[in-house]
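[1] here are the coordinates; sequence isn't available:
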């Protein structure tokens, strides 16, 4: 006979801690695989594009803009579309950039 009782603290910590971390890790591995597969597909064509780009010359106007610093803009923290939040919130919202950055940590935690 199975006697059911209240949840133990170990069961609650498992449900709230280990399962979401494992799901986040698996999703981050999927994102890494998708990113790697996409780069391999474009990698074949990139050599051809580099040769074509190497033949073009830089215009003097473009060079002047770069020398004056007009072409360089500081990267804002919100430029990636990510909001500034605690890592726990970013983990539970499954933010792709956060998961890709911390994929190895999630793997170790799993």
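    Ah, there it is. The model shown is predicted, which means the values in this text are computed figures rather than measured ones.
[2] CA only for contacts and neighbour counts going forward, please
    Noted.
[3] secondary structure element holding the residue nearest the centre of the chain?
    When the chain is reduced to its mean C-alpha position, the nearest residue by CA atoms, centre = their mean turns out to be residue 97, at 2.6 Å. Counting by DSSP states H and E, the element that carries residue 97 is helix 96-101.
[4] quick one: list the elements packing against the helix or strand just after that helix.
    Proceeding C-terminally, helix 96-101 gives way to helix 103-109 as the next helix or strand, assigned by DSSP H and E. Judged by 3 or more CA pairs under 8 Å, 6 or more residues apart in numbering; DSSP states H and E, helix 103-109 is in contact with helix 19-55.
[5] residues near residue 46, how many?
    As a burial measure, the neighbour count of residue 46 was computed by other CA atoms under 10 Å and equals 13.
[6] in the helix holding residue 97, which residues are buried?
    By 16 or more other CA atoms under 10 Å, the buried positions in helix 96-101 come out as 96, 99, 100.
[7] need those residues in JSON lines (columns: distance to residue 16).
    As requested, the buried residues of helix 96-101 are arranged in JSON lines below (distance: CA to CA, whole Å):
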{"residue": "96", "distance to residue 16": "21"}
{"residue": "99", "distance to residue 16": "18"}
{"residue": "100", "distance to residue 16": "22"}
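[8] how far does stretch 87-95 sit from the chain's center?
    The gap between where stretch 87-95 is centred and where its chain is centred comes out at 12 Å by CA atoms, centre = their mean, to the nearest Å.
[9] what about versus this one:
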């Protein structure tokens, strides 16, 4: 029988780094799936009811809004982003799903 040595600090730091990212990535993929499936389920019924206003058409023709709401979120501090990651904030995970996938 082989006896293994004590757990090294490198092994602990690897596991503390890999597991939260892996769990956050899986959770973000689940959130994206739920989001896309709910949009597809309601898209047919909403097409008949929604009418596009003249203001919406003008904004689309002019190239969109001058400042997107997501730019405000990008300017947050590292501490705020870390807290949002630890608390598994759904909007944060959906915004950074590609980063989690790449990690």
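    Sure thing, it's come through. Values in this document were obtained by computation on a predicted structure and should not be read as measured data.
[10] what's the TM-score for these two chains?
    The TM-score (TM-score structural alignment, normalised by the length of the second structure) is 0.68; 82 aligned residues with a CA RMSD of 2.5 Å.
[11] how about residue 35 of the second structure, what's its match in the first structure?
    When the structures are aligned by TM-score structural alignment, the residue of the first structure matched to residue 35 of the second structure is residue 35.
[12] and residue 72 of the second structure, by the same measure?
    Aligned against the first structure - with TM-score structural alignment as the criterion - residue 72 of the second structure pairs with nothing.
[13] next, count neighbours for residue 72 of the second structure.
    By the other CA under 10 Å criterion, the neighbourhood of residue 72 of the second structure contains 9 residues.
[14] with residue 97 of the second structure instead?
    The criterion is other CA under 10 Å. On that basis, residue 97 of the second structure has 20 neighbouring residues.
[15] any idea what it aligns with in the first structure?
    Applying TM-score structural alignment, one finds that residue 97 of the second structure aligns to residue 103 in the first structure.
[16] which ones are touching the residue lying closest to its match once chain neighbours are set aside?
    Nearest non-adjacent residue to residue 103 of the first structure, counting by CA to CA, 6 or more residues apart in numbering: residue 28, 5.7 Å away. Shown in contact with residue 28 of the first structure (CA atoms under 8 Å, 6 or more residues apart in numbering): 96, 99, 100, 103.
[17] before we move on, back to that, gap between the residue nearest to the centre of the first structure and residue 91 of the first structure?
    Taking CA to CA, to the nearest Å as the measure, residue 97 of the first structure falls 10 Å from residue 91 of the first structure.
[18] ok, residue 67 of the first structure next?
    The gap separating residue 67 of the first structure from residue 91 of the first structure is 41 Å, by CA to CA.
[19] equivalent analysis for residue 108 of the first structure, please.
    Here residue 108 of the first structure is placed at a distance of 15 Å from residue 91 of the first structure (CA to CA).
[20] between the two, who's got more neighbours?
    Regarding residue 108 of the first structure and residue 91, a neighbour count based on other CA under 10 Å identifies residue 91 as having more, with 19 against 8.
[21] that one maps to what in the second structure?
    Checking with TM-score structural alignment, residue 91 of the first structure has residue 85 as its match.
[22] wait, doesn't that match sit right on residue 92?
    Yes. Counting by CA atoms under 8 Å, residue 92 is a contact partner of residue 85 of the second structure at 7.1 Å.
[23] what touches both of these two?
    Counting by CA under 8 Å, 6+ apart, residue 85 of the second structure and residue 92 have no common neighbour.
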